[in-house]
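Engineer: no letters, just coordinates:
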C-alpha cells in the first residue's frame, strides 16, 4: 500500500515537472521579445509621447500626464514598473488611488492576454480591450465619487528620474529577466506538481467545496474554485500552466473558463498586487471593492447575454438543417 502511494506521488512529480517546464519555456519564448520591445519603446520615448497625446482625454477621469504615463507603463509591463515610475513623479494621493485601481485591472496586457487566449478565451485582443475599458470606466466612477480633497499619507519614496543609455536599459532588462525566469520556473513547476497531487489523492474538493457559495455569488461554476484560488494568489502568469492544463484536459468547460477569465481579468493576483499598493498607504477598500464589483458585473452581464442569445442561436441552427 505504501509502495503504491509512493509510486502515485512519483508519477505526479514527473508529470508536474514535465508540464511545468513546457509552460515555462512557452512563457519565456513569448515574454523575452515582448519585454525587450517595451524596454526599447521606453528608451525611445514613445510611451512618454503617447501619454502626452492622451492627457486631454484622461482629464475626464481625474488624471494628468503623469498619471497617464504611469498607467501606460503598467499596461505594457507590470505593477512594479508602474510604482517605479510613480516614484519619479509628483502624483497626489487621490490620483495615485485612481491609478492604482486602473493598473490593478489593466497591467502586463500583452503577456497576460496571450496567456488568457490559450486558457479558454475566444480572443486575447478582446480580453485586453475588456480590461482597458473596465479600468477606464472604474476610474471614471472613482473620479466622481472620491472627494476633491481625498487625501492620506502616501508612503512612496521619490527619486529623480535619470536619463539612461541604451546599454543601461539593456542591462536592466537582462538582469530583470535573469532574476524573474528562475523564479517563474520554480513557481510553475511546484504548482503543477501540487495540482496533480491534489487531484490524484482526491484532495482538491476539500479546497473547493467551501468556496462553492462564493463562486455562485460571483456567477462562476464550482469547478472554477481551485483555479480562482490559484489566479488570485499567484496571478495569471504563474497560474497559467495549471489553468491551461485544466482547460485542455477538459476538466473545466470552455464556457466556465471564459467566465473565469473575465472575472480574473479584474481580480487576479489579488494577494500580491493589492499588498504592493497597500504598503504605499492606500486603503484596502478602494483597492479591492471596486474591482470585485466590476468583476461580478462583467460575469453576470456575460451570463445574461448568453442566456438571451442562446435561443436565437438555437433557432438559427434549426433553420440551417435540411
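Structural biologist: Now that the structure is in, tell me what you want to look at. Fair warning: this is a prediction, and the values are worked out from it, not measured in the lab.

Engineer: from here on, just use CA atoms for contacts and neighbour counts.
Structural biologist: Fine.

Engineer: okay, and residue 168 sits in which element?
Structural biologist: Residue 168 is part of helix 166-200 when elements are defined by DSSP states H and E.

Engineer: quick one: list the elements packing against that helix.
Structural biologist: For helix 166-200, the elements it packs on are helix 2-44, helix 225-248, judged by 3 or more C-alpha pairs under 8 Å, 6 or more residues apart in numbering; DSSP states H and E.

Engineer: what's the last one packed up against?
Structural biologist: Applying 3+ C-alpha pairs under 8 Å, 6+ apart, we find helix 225-248 packed against helix 2-44, helix 109-118, helix 166-200, helix 204-208, helix 254-267, helix 270-278.

Engineer: ok, back up a step: in TSV, list the helices and strands packed on helix 166-200 along with distance to residue 256.
Structural biologist: Output for these, formatted as TSV (distance: least, C-alpha to C-alpha, whole Å):
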stretch	distance to residue 256
helix 2-44	22
helix 225-248	9
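
Engineer: what's the helix or strand for the closest residue to residue 254 other than its chain neighbours?
Structural biologist: Residue nearest to residue 254 in three dimensions, not counting chain neighbours: residue 120, with 5.7 Å by C-alpha to C-alpha, 6 or more residues apart in numbering. For residue 120, there is no host helix or strand (DSSP H and E).

Engineer: against that first model, consider the following:
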C-alpha cells in the first residue's frame, strides 16, 4: 500500500500536473495575443465597419440588417457580447421567435472565431479551412432553419425578451481583471477535465463510452482515439476539447484525418450545455438551437467526411491539414522525397 502511494506521489501527480500545465499554457499562448488584438479593434470602432460587409447576408437567412452587427460582434468576441448588443437592438427589430432561433443557431456555430479558429489550427487544421467551416456552416444552417420555419409556418409569433442584462462598459482595468478571472476559470476547468479523463481511463469507463458510441463515430469518420476528447468539446466547448486535441495531435496519438473529423464536428456542434442555455435566454426555441443543430451537425460531418475521403492526400495536405507532431513532419518529408525521386510521378 505504501509503495503504491509513493508511486502515486512521485509519478502520477507530477505527470498529471505536467499534462494540466501543458494544455493550459498552450491555450494561454493562443488566446492572449488574439484577445488583445480584438480589444484593440473594438476600441478603434472596427466592429461596426466590419459588420457592413455582413449586413447584406442577413437577408439570406430572413433577418433584418441590424442583426448583422450582432453576428459580427459575436464572431469577433463571444456570445455574451453579442447577446448584450442583441437586447439593445431587438426591441426595434420586431423579431419573431423563428428569427431569434435562426440568429441563435448561427451564433452557436460561429462565435469567437479569432480565438477558436487559432485553437483548431494548432491541432493541425488549416486556418482558412477552419474559418470557412464555421462561417459558411453558420450561414447554411441559418438558411436551412429560415426555410424550414417559413415553409412549415412554425414559430412565427413575436418574440418576447425573457431577460434584459445590465449594459456594462468596463474600463481597461476592469476588462483586464475580467480576463484574468476567465483564465483562472479555464485553469480550474482544465484541471477538473484532465483529472476526470484520467479517472475514467483508470476505471475503464472510457472504453465503455467508445464501445457505445462506436456506430455513431464510425458513421462520422471519427476514430475511437478521439472519442472522449470530442465528447468534452461537444458538451463543454471547443476551447477545452480543442486544447486536449492539440496535445494529443502534437504527441502523435491521433491521426491527422481523425483530428480533422473531430474538429469538424466540434466546429458545428460544441458547448451544447452552456451556450445553448445562453441563447435560450434570448428567446430562441430549443428546436433550432439544440435538436436541429445536433441533427444538422451529424449529417454534415457524415457527408463531408465521406466526400473528403474521396479526395487525394495532396488535396488534404494542401487545403485541410498539416503536420503538428515530429512523426507527422518526418512522414510528410519522406512522402515528398519519394514523390520527387519517383520518375513516373516526375
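Structural biologist: Thanks, I have it. Predicted model only: the values in this text are computed from it and were never measured.

Engineer: quick revisit: does the residue nearest to residue 254 of the first structure touch residue 245 like I think?
Structural biologist: No: under the criterion of C-alpha atoms under 8 Å, residue 120 of the first structure makes no contact with residue 245, lying 10.5 Å away.

Engineer: who's more crowded, the two?
Structural biologist: For residue 120 of the first structure versus residue 245, neighbours defined as other C-alpha atoms under 10 Å are more numerous around residue 120 (24 against 18).

Engineer: tell me which residue of the second structure lines up with that one.
Structural biologist: Matched by TM-score structural alignment, residue 120 of the first structure corresponds to residue 124 in the second structure.

Engineer: doesn't residue 256 make contact with that match?
Structural biologist: Yes: at 6.8 Å, residue 124 of the second structure counts as touching residue 256 under the criterion of C-alpha under 8 Å.

Engineer: what sits against residue 19 of the second structure?
Structural biologist: Shown in contact with residue 19 of the second structure (C-alpha atoms under 8 Å, 6 or more residues apart in numbering): residue 194.

Engineer: tell me how far it lies from residue 136 of the second structure.
Structural biologist: 34 Å (C-alpha to C-alpha, to the nearest Å).

Engineer: could you find the closest non-adjacent residue to residue 96 of the first structure?
Structural biologist: residue 67 (7.6 Å).

Engineer: quick one: the residue mapped onto the one you found from the second structure from residue 59 of the second structure, how far?
Structural biologist: In the second structure, residue 67 of the first structure lines up with residue 67, judged by TM-score structural alignment. Separation of residue 67 of the second structure from residue 59 of the second structure (C-alpha to C-alpha) stands at 10 Å.

Engineer: who has more neighbours out of these two?
Structural biologist: residue 67 (22 against 13).

Engineer: so that one sits against residue 85, correct?
Structural biologist: No: in this structure, residue 67 of the second structure is not within contact of residue 85 by C-alpha under 8 Å, at 9.2 Å.

Engineer: tell me the buried residues in stretch 184-193 of the first structure?
Structural biologist: Residues of stretch 184-193 of the first structure classed as buried by neighbour count (16 or more other C-alpha atoms under 10 Å): 184, 185, 187, 188, 189, 191, 192, 193.

Engineer: residues in contact with the second one?
Structural biologist: Okay, so that is residue 185 of the first structure. Going by C-alpha under 8 Å, 6+ apart, residue 185 of the first structure touches 20, 21, 24.

Engineer: same check, this time on the last one
Structural biologist: Shown in contact with residue 193 of the first structure (C-alpha under 8 Å, 6+ apart): 12, 13, 15, 16, 17.

Engineer: and those, which of them are buried?
Structural biologist: Neighbour-count burial (16+ other C-alpha under 10 Å) applied to the contacts of residue 193 of the first structure gives 12, 13, 16, 17.

Engineer: out of those, flag the one nearest to residue 299 of the first structure.
Structural biologist: Of all these, residue 16 has the smallest distance to residue 299 of the first structure: 31.0 Å, by C-alpha to C-alpha.

Engineer: wait, isn't the closest one in contact with residue 196?
Structural biologist: Yes: counting by C-alpha under 8 Å, residue 16 of the first structure touches residue 196, with 6.6 Å between them.

Engineer: which residue in the first structure aligns with residue 296 of the second structure?
Structural biologist: Counting by TM-score structural alignment, residue 296 of the second structure lines up with residue 294 in the first structure.

Engineer: on that earlier part again, reformat the buried residues of stretch 184-193 of the first structure as TSV; add distance to residue 100 of the first structure.
Structural biologist: Shown next, in TSV, are these (distance: C-alpha to C-alpha, whole Å):
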residue	distance to residue 100 of the first structure
184	24
185	28
187	26
188	27
189	31
191	28
192	31
193	34
